[in-house]
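In: build me a model:
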Amino acid sequence: MPTRARAAVLVLAGLTLAACGNVHPGAAAVVDDQTISMKTLDTTAKAYCALALASAQSQGATLPSNAEVRRQTVTTLVSLVVARKLAKDEGVTPRPAEYELTTDQQDQVAKSFAKAKNLDEIKKLIEQGQQLSAIAVALAEKSTGQARTQENISQLAAAGQAEITKAFKDNDVKFAPRFGLSNKTAKTVAATGSLSVAPTDLGEDKPDQLPPAQRCD
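Out: Model (predicted):
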């Protein structure tokens, strides 16, 4: 798997930004007046599963559960919406060359996922993860006055992600209750299947009962 693709997986997996609230049926989350549909979540989660599986196999790591993959996916989608707004407001929108896959990288991804039927979605998700990371670094560069270097880029990325998290409140982020995410702690407050989350929102998290788009295998 390409190095940049692995990095994108780590960026996506490391994001635990979250919020909660009431959203209309069929929505996974809402950012201001922009809705992220469950259909979009399902499609993206399937691509996330492919990346997570490849990463787990190459690093000998444990594959995250279906519920965790879907939480990470929805937080990534929401984070990107918020990040793009912040980048525009702060005048630090990254150039496409900073996050788009080159032709050679696209070929590498195609070889790594030769059997995948959702290759375009996998490529799109890698680029989204890289765009999110690029925005986080750019935001931190502006707020700290520090230019990125090999030594400080991880710290800048973390600082920028913190700015994105902080902006969730101002952007009226709301997640569907089924994800068990809180905007007060930015952490998971209820596991899928927990009694503290409405059963009608949660459903069962059993792989053999989930539609294909929701399985991470």
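In: use CA for all of it now, contacts and neighbours both
Out: Will do.
In: helices of this protein, residue ranges please.
Out: Under the criterion DSSP state H, the chain carries helices at the ranges 3-14, 38-59, 66-90, 103-112, 119-144, 153-170, 199-202.
In: for those helices, give me JSON lines that also has distance to G180 and mean neighbour count.
Out: Output for the helices of the chain, formatted as JSON lines (distance: least, Cα to Cα, whole Å; neighbours: other Cα atoms under 10 Å):
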{"stretch": "helix 3-14", "distance to G180": "17", "mean neighbour count": "18"}
{"stretch": "helix 38-59", "distance to G180": "15", "mean neighbour count": "19"}
{"stretch": "helix 66-90", "distance to G180": "9", "mean neighbour count": "21"}
{"stretch": "helix 103-112", "distance to G180": "33", "mean neighbour count": "15"}
{"stretch": "helix 119-144", "distance to G180": "23", "mean neighbour count": "22"}
{"stretch": "helix 153-170", "distance to G180": "16", "mean neighbour count": "19"}
{"stretch": "helix 199-202", "distance to G180": "9", "mean neighbour count": "14"}
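In: turn those into TSV, columns for distance to N183.
Out: Supplementary listing: the helices of the chain in TSV, determined by distance: least, Cα to Cα, whole Å:
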stretch	distance to N183
helix 3-14	17
helix 38-59	19
helix 66-90	11
helix 103-112	35
helix 119-144	19
helix 153-170	8
helix 199-202	18
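In: got a list of what the residue positioned nearest the centre of the chain touches?
Out: In the chain, the C-alpha nearest the mean C-alpha coordinate belongs to T76, at 2.0 Å (Cα atoms, centre = their mean). Shown in contact with T76 (Cα atoms under 8 Å, 6 or more residues apart in numbering): 12, 15, 17, 129.
In: please give the structure of this sequence too, so both can be compared:
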Amino acid sequence: MTPRVKQLAIVVALSATGLLSACGGAQPGVAAQVGDQTITVSEVNRIAEGYCKAYERQLEGEGTAIPMSIITSNVVQTLSMTAAAEQLADDYDVTPSVTYAAALANLEQTVTSLEKDAADARVELERSIDYVTDVLTLVGRLELEKDGITDASSDDALAKGQDALDIWLAKNEPEIDPQYGLALVEMQPETRDTSTSFAVSDLALQGAAEELDPAYARSLPESQRCG
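Out: Below is the predicted model of the structure:
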């Protein structure tokens, strides 16, 4: 998988460091409820379609396809993670640093050749790692300063900020529609089959497999795949 294709699974890196926890089920039409922020199914679909559009030509050129279900699941997790970080930032009265502002400006510059919907989707998703890392580092420094530590490394501050986010998530446990296949296991997100339906055909079982078969992805109807 090329670096650009890997960006379609951007949330994997975030999940590996425990930046989001998720479980439960949201109300009809709601993809996720994170604290006081609501993420709608229509919003998820709009961003997923725009993100696919941003990379579709490249994927087609490489003969690669990705099921839209993977993209929508990643969109839900990324938006939920960002929503949690935004509310944590509000609680601590912190705003993103100039480092994040510079990274965002650079990202916005790289998408100027795309159509607006595709550009907006890329920015919304790909800014998340920088945003969450920045906010957690700032929050972590505030927490460490309470203990009299004023010269903490960025890694130590980030780890402390992660602790603060874990506490916030424990008090504001996200509710995510089961259709997106996300489950909470010991306060860490894992991809699980949380749907109420069962895969019975060979094709459906391939779709549920942990290791995606490229041939399966390309065999999906156009509306169900990207590329």
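In: that older thread, what's the residue nearest to the centre of the first structure aligned with over in the second structure?
Out: Aligned against the second structure by TM-score structural alignment, T76 of the first structure finds its counterpart in T78.
In: ok, the residue nearest to the centre of the first structure to Q161 of the first structure distance?
Out: Going from T76 of the first structure to Q161 of the first structure by Cα to Cα, to the nearest Å gives 11 Å.
In: quick one: common contacting residues for these two?
Out: Shared contacts of T76 of the first structure and Q161, counting by Cα under 8 Å, 6+ apart, come down to L15.
In: so what's E126 of the second structure closest to, chain neighbours aside?
Out: I10 (7.2 Å; Cα to Cα, 6 or more residues apart in numbering).
In: I'd assumed R122 was in contact with the one you found.
Out: No: between I10 of the second structure and R122 there is no contact, the gap being 10.6 Å when judged by Cα atoms under 8 Å.
In: among the contacts of T76 of the first structure, which pair sits farthest apart?
Out: With distances taken as Cα to Cα, the most widely separated pair in the contacts of T76 of the first structure is L17 and G129, at 13.8 Å.
In: what's the spacing between the residue lying farthest from the centre of the first structure and G180 of the first structure?
Out: Taking Cα atoms, centre = their mean as the measure, the residue most remote from the mean C-alpha position of the first structure is G145, 26.8 Å away. In this structure, G145 of the first structure lies at 36 Å from G180 of the first structure, with Cα to Cα as the measure.
In: what's the answer for N152 of the first structure, then?
Out: From N152 of the first structure to G180 of the first structure the distance is 33 Å (Cα to Cα).
In: who has more neighbours out of those two?
Out: Per other Cα atoms under 10 Å, whichever of N152 of the first structure and G180 has more neighbours is G180, with 25 against 12.
In: chain neighbours aside, what residue packs nearest to that one?
Out: Nearest residue to G180 of the first structure in three dimensions, chain neighbours excluded: A190, at 4.6 Å (Cα to Cα, 6+ apart).
In: and what of T191 of the second structure?
Out: Excluding the flanking residues, the one nearest T191 of the second structure by Cα to Cα, 6+ apart is L182, at 4.8 Å.
In: pretty sure A190 of the first structure contacts L202?
Out: No: between A190 of the first structure and L202 there is no contact under Cα under 8 Å: 10.4 Å.
In: now do the contacts for E60 of the second structure.
Out: Taking Cα under 8 Å, 6+ apart as the contact definition, E60 of the second structure lies against G227.
In: can I assume A140 of the first structure is in contact with I153?
Out: No: taking Cα under 8 Å as the definition, A140 of the first structure is not a contact partner of I153, at 9.5 Å.
In: residues in the first structure aligned with stretch 169-176 of the second structure?
Out: Stretch 169-176 of the second structure lines up with residues 168-175 of the first structure when matched by TM-score structural alignment.
In: excluding its own residues, what touches that stretch? List them.
Out: Stretch 168-175 of the first structure has contacts (Cα under 8 Å, 6+ apart) with 18-23, 28-32, 78, 82, 181, 183.
In: now, the most widely separated pair of these?
Out: The largest separation in the contacts of stretch 168-175 of the first structure, counting by Cα to Cα, is between N22 and V82 at 18.3 Å.
In: what is the aligned counterpart of S195 of the second structure in the first structure?
Out: In the first structure, the residue matched to S195 of the second structure (TM-score structural alignment) is V197.
In: so that match sits right up against A176, yeah?
Out: No: with contact defined as Cα under 8 Å, V197 of the first structure does not count as touching A176 (10.5 Å).
In: so between those two, which is more surrounded?
Out: A176 (23 against 18).
In: for S65 of the first structure, see how far away that one is.
Out: A176 of the first structure is 18 Å from S65 of the first structure, by Cα to Cα.
In: do L17 of the first structure as well
Out: Using Cα to Cα, L17 of the first structure is found at 18 Å from S65 of the first structure.
In: more neighbours: the two, which one.
Out: A side-by-side neighbour count of L17 of the first structure and S65, using other Cα under 10 Å, places L17 first with 25 against 16.
In: that one against V82, yeah?
Out: No: using Cα under 8 Å, L17 of the first structure is not in contact with V82; the gap is 10.8 Å.
In: which residues touch G145 of the first structure?
Out: With contact set as Cα under 8 Å, 6+ apart, G145 of the first structure has no partners.
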